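Q: the following comprises the amino acid sequence and a computationally predicted model.
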Amino acid sequence: MTGARLVPVRRGRDPEGIVLVLHGGAGRGDRAMVSPAQLSVLRMVPLAQRIAFAGRSRLAVHRLLNTHRGWDSRTTPVMDVAWALERVTEEHGDLPVALVGHSLGGRAALLAGNDPQVRSVVALNPWVLPTDRVGLRDTQVLVVHGGEDRIALPTRSAELARRLETTTPVGYVTIPGGRHAMLRHARAFESYAADFVTATMLGTPPRSEAVAAVLAGSTYVEG
């Protein structure tokens, strides 16, 4: 049982897939609750709207608000994603899912992406650890990382992508000048996420050259 919450962005008339958008945010004391008004949550609103617009009525898009801020060892964001997958399946049926997360939300998306319902994962400036072991098999993965991120180190996400590429279709896009909060180059982060989600979930041709290159087989691309 969790205290997580789902915020519907677009339910769709008869959706073909589901997108869960996962926020980041550092911890603020022991088991601090998530506020809908905290910056790490608000940061995902335009991203979720961009994906909903790109998917039209064919994708149901929901934002997940975690039980606690940061990475609580007793109720982790991965547990919240598992809860959310059950809820959206109850609402929409057994449809394929895309997980899109920023920072710790990117880490949660990668670690929760082994669920058989998950078709694709987008990790934006993911805060990952060298000890993270991600087994995704056929899930399609896109990592997008700002070259000037000083909070979630790009070297760590690049190393994780190198480990993944032996077993998993994975692409890694670097955004020169991009920083952790995604305020600079926000449109690039959002467009890459929306392109990858609609391409992997709906077969829509991507508009961005970077995502097109990743889907064509290139692993490392500069955006």
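A: Here it is on my side, so go on. This structure is a prediction, so every number in the text was calculated from the model and none was measured.
Q: C-alpha from now on. contacts and neighbour counts both.
A: OK.
Q: which parts of this structure are strands?
A: If DSSP state E is used as the criterion, the strands of the chain fall at 5-10, 17-22, 59-65, 97-102, 118-124, 140-146, 170-175, 220-222.
Q: so G177 versus T155, what's the distance?
A: The spacing between G177 and T155, counted by Cα to Cα, to the nearest Å, is 15 Å.
Q: what do you get for A216?
A: With the distance defined as Cα to Cα, A216 ends up 24 Å from T155.
Q: how about L85?
A: Taking Cα to Cα as the measure, L85 and T155 are separated by 30 Å.
Q: same question, A193
A: Taking Cα to Cα as the measure, A193 and T155 are separated by 20 Å.
Q: so these two - more neighbours on which side?
A: Each of A193 and T155 has its neighbours counted (other Cα atoms under 10 Å); A193 has more, 26 against 13.
Q: what about the closest residue to that one other than its chain neighbours, neighbour count?
A: In space, not counting the residues next to it along the chain, A193 is nearest to V122; the distance is 6.3 Å by Cα to Cα, 6 or more residues apart in numbering. V122 sits with 30 neighbouring residues when counted by other Cα under 10 Å.
Q: before we move on, what about T174?
A: Around T174 there are 21 other residues, counting by other Cα under 10 Å.
Q: likewise M182?
A: Neighbours of M182 using other Cα under 10 Å come to 21.
Q: that one contacts P176, doesn't it?
A: No: between M182 and P176 there is no contact, the gap being 11.7 Å when judged by Cα atoms under 8 Å.
Q: this is the other structure I want to compare:
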Amino acid sequence: MSRFGVDLVWHPAGATDLVLLAHGGQEDSQASAGLWGGAILRMWPFAGAARSAVPSAAVGLMRYRYQGWNGAAADPAADLRAVLDELPPVIRRVVLIGHSMGGRAVVAVGDHPRVAGVLALAPWLPAGEPLVALRPPVTFAHGADDTVTDPRGTQAYASRLRSKGTPVTVYSLTDETHPMLQRSTDWNTLVSTFTTTALTDPEDTPASVFEVQLLPESGPRVSPAAAIASIALARLRLPVIERFELEG
């Protein structure tokens, strides 16, 4: 049996909300996802941004059984849905934030009754991906220069959601690639703003805009090396304080 679950990095007393971050991975792999891979480390600054935005909410990082999506098994989505099912009853609302394969996973389970918002960053949404009845707020964001996951797939999925009446915001980030290092400040700001909207101002969810919007720059750009250093610093500042584990 493999263990999976949530590594909590922030858990204030009495928290009834959880911001859950889902990292990227590979198309096919049953290797252990591990705790120190680049994909999960990239999510750590977002944990800090979410904590600062809504300090009353718990913040955790999803830990899958496997590194890969693995075809019809959709293992990361299965793990994530199991976690949502089994979280303690005190957790009433969960904001899902996923990158790449994690973006695909949060979309796939975004119809879960506990989910209070879905933010997919450079999501992997291939043609024919099943349409899920997501509840707003829903935001997709993709770097214009991403060659790992296709921004056109993100836009196409958003269009399908809108055709079913779901309001979706789609942002494009110019001069940005898949690791999200060129405009790291802007990604952090997006996470902070989305978390605040989902958990404290849900009535402010914007109406659906059918055009892709350019995400404005929220601060000065930093070098990729500086962005990597900030990831390491975030990992040191937010150690894992508690684990919620399942077996599967």
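A: Sure thing, it's come through. Not measured: the values here are computed from a predicted model.
Q: hang on, the earlier thing: and the residue nearest to A193 of the first structure? What does it align with in the second structure?
A: In the second structure, the residue paired with V122 of the first structure according to TM-score structural alignment is L119.
Q: what do you get for T131 of the first structure?
A: Across the alignment, which pairs residues by TM-score structural alignment, T131 of the first structure is matched by G128 of the second structure.
Q: next one: that match from I97 of the second structure, what distance?
A: Computed with Cα to Cα, the distance linking G128 of the second structure and I97 of the second structure is 22 Å.
Q: most centrally placed residue in the first structure?
A: Note on the first structure: the residue nearest the mean C-alpha position is V100, at 1.8 Å, using Cα atoms, centre = their mean.
Q: trace that residue over to the second structure, please.
A: With TM-score structural alignment as the criterion, V100 of the first structure lines up with I97 in the second structure.
Q: could you check how far its match is from S163 of the second structure?
A: For I97 of the second structure relative to S163 of the second structure (Cα to Cα), the value is 23 Å.
Q: which strands and helices lie in contact with the longest helix along the second structure?
A: Ordering each helix of the second structure by length in residues (DSSP state H) puts helix 184-200 first. Taking 3 or more Cα pairs under 8 Å, 6 or more residues apart in numbering; DSSP states H and E as the contact definition, the neighbouring helices and strands of helix 184-200 of the second structure are helix 44-53, strand 93-99, strand 115-121.
Q: kindly recompute the last result at 6 Å.
A: Using 3 or more Cα pairs under 6 Å, 6 or more residues apart in numbering; DSSP states H and E, the elements in contact with helix 184-200 of the second structure are helix 44-53.
Q: the helix it packs on against the first structure, how far on average?
A: Once the two models are superposed, helix 44-53 of the second structure sits on average 1.1 Å from its counterpart in the first structure (mean Cα distance after the TM-score superposition for the first structure).
Q: other SSEs contacting that helix?
A: Against helix 44-53 of the second structure (3+ Cα pairs under 6 Å, 6+ apart) you get helix 184-200, helix 224-237.
Q: flag every buried residue along it.
A: By neighbour count on 16 or more other Cα atoms under 10 Å, the buried set for helix 44-53 of the second structure is W44, P45, F46, A47, G48, A49, A50, R51, A53.
Q: next, the angle from it to helix 224-237.
A: Relative orientation of helix 44-53 of the second structure versus helix 224-237 (axes from the mean of the first three to the mean of the last three Cα atoms, to 10 degrees): 60 degrees.
Q: what range in the first structure does helix 44-53 of the second structure sit on?
A: The alignment places helix 44-53 of the second structure over residues 45-54 of the first structure (TM-score structural alignment).
Q: quick one: residues in contact with the matching stretch.
A: Under the contact criterion Cα atoms under 6 Å, 6 or more residues apart in numbering, stretch 45-54 of the first structure has outside partners E190, A194.
Q: do stretch 64-77 of the first structure as well
A: 3-6, 22, 25-27, 31-34, 108.
Q: how long is that stretch end to end?
A: 10 Å.
Q: quick one, what contacts the match of V100 of the first structure?
A: For I97 of the second structure, the set of contacting residues under the criterion of Cα under 6 Å, 6+ apart consists of L21, L119, A120.
Q: on that earlier part again, can you put the helices and strands packed on helix 44-53 of the second structure in JSON lines and add distance to Y66 of the second structure?
A: Written out in JSON lines, the entries for these read as follows (distance: least, Cα to Cα, whole Å):
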{"stretch": "helix 184-200", "distance to Y66 of the second structure": "25"}
{"stretch": "helix 224-237", "distance to Y66 of the second structure": "21"}
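Q: most tightly packed of the ones you listed?
A: Mean neighbour counts were compared across these using mean count of other Cα atoms under 10 Å; the top stretch is helix 184-200, at a mean of 21.
Q: give the aligned range of that helix in the first structure.
A: Going by TM-score structural alignment: helix 184-200 of the second structure matches residues 186-202.
Q: tell me roughly how far the matching stretch lies from the second structure on average.
A: In the superposition with the second structure, the average deviation recorded for stretch 186-202 of the first structure is 1.2 Å (mean Cα distance after the TM-score superposition for the first structure).
Q: list the contacts for the nearest residue to V214 of the first structure once chain neighbours are set aside?
A: Excluding its sequence neighbours, the residue lying closest to V214 of the first structure (Cα to Cα, 6+ apart) is G171, at 5.3 Å. Contacts here follow Cα under 6 Å, 6+ apart; on that basis G171 of the first structure touches L142, V214, T219.
Q: next one: V7 of the first structure
A: Per Cα under 6 Å, 6+ apart, neighbours of V7 of the first structure: H62, R63.
Q: map it across to the second structure for me.
A: V7 of the first structure maps onto D7 of the second structure when the alignment is built from TM-score structural alignment.
Q: if you drop the residues flanking it in sequence, what lies closest to that match?
A: R243 (4.8 Å).
Q: does the one you found count as helix, strand or coil?
A: On the three-state scheme (DSSP: H, G, I helix; E, B strand; the rest coil), R243 of the second structure is labelled strand.
Q: next, count neighbours for it.
A: Burial of R243 of the second structure is recorded as 15 neighbouring residues (other Cα under 10 Å).
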